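K.L.:
A structural model of the following input is requested.
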Amino acid sequence: MKKYEAMLIFLPELEEEKRNSLLDRLKGIIEADGTISNVDDWGSRKLAYEINDYTDGYYVVINFESTPEAVKEFDRIAKISDSILRHMIVREEE
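P.N.:
Model (predicted):
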């Protein structure tokens, strides 16, 4: 398994309950084939540039080990979710 880091930017007005529900769903995808080492909740921050008329976003960073198939499913779910403004998954160096 390889190490990855995922950054998610949620809509700023999204209710905490809905954000946590989606985050739990994404974490479940990872934990089915791997392990999560750290979830860092950065909270609400100003975006570097405007995205879809939003100037703020709610940031969450997840460090995990998983299979490439689980990462593809994580990416697919993050892409189709209307509650996520942007996401990025990068593979960490060994």
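
K.L.:
drop to CA atoms for contacts and neighbour counts, all remaining ones
P.N.:
Fine.

K.L.:
Output the contacting helices and strands for the helix or strand harbouring Leu47.
P.N.:
When secondary structure is defined using DSSP states H and E, the element that contains Leu47 is strand 35-51. Secondary structure elements in contact with strand 35-51, counted by 3 or more C-alpha pairs under 8 Å, 6 or more residues apart in numbering; DSSP states H and E, are strand 54-66.

K.L.:
Next, the second sequence, to be compared with the first:
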Amino acid sequence: MSRNYEMMYILRPDLSEDQVSAAVTKYQDLLTEYGATEITNDVWGRRRLAYPIQKFNDGIYVLVHYSGDGKQVAAVERMMRLSEDVLRFLSLKQEIPAVAEAAEPVAAEA
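P.N.:
As a prediction, this is how the structure comes out:
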């Protein structure tokens, strides 16, 4: 059964643009390898953190939406946990797709 997932991760702010794109590609390829489909990456860029993490006050935010059967979550989170470039990550299972929710027209009651 295919479900929709949302994942946000924060990369170190001292990475170059090439290193950021390499990291995004690495995690996208890993998701594809484990059977994820409909992968969309949205790099938000450098943002201020709510609190310092590893003495960094900023981070590069990346938002990923994908569909899969759930085995991708553990594999990707393990790779992120081992990486020194990732400060934080969070994966969420979505009940309904975010795109479909926004696309549905609101019916007006008469």
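
K.L.:
ok, the aligned partner of Gly70 of structure 2 in structure 1 - contacts?
P.N.:
Under the alignment defined by TM-score structural alignment, Gly70 of structure 2 corresponds to Pro68 in structure 1. Residues near Pro68 of structure 1 by C-alpha atoms under 8 Å, 6 or more residues apart in numbering: Lys2.

K.L.:
just to revisit the earlier point, superposed on structure 2, what's the mean shift for the strand holding Leu47 of structure 1?
P.N.:
On superposition with structure 2, the mean distance recorded for strand 35-51 of structure 1 (mean C-alpha distance after the TM-score superposition for structure 1) is 1.2 Å.

K.L.:
okay, now the residue lying closest to Gly34 of structure 1 once chain neighbours are set aside: neighbour count?
P.N.:
Counting by C-alpha to C-alpha, 6 or more residues apart in numbering, Ser66 is the residue found nearest to Gly34 of structure 1 once chain neighbours are left out, at 4.2 Å. Taking other C-alpha atoms under 10 Å as the neighbour definition, Ser66 of structure 1 ends up with a count of 19.

K.L.:
where's Ser66 of structure 1 relative to Ile36 of structure 1, distance?
P.N.:
Computed with C-alpha to C-alpha, to the nearest Å, the distance linking Ser66 of structure 1 and Ile36 of structure 1 is 8 Å.
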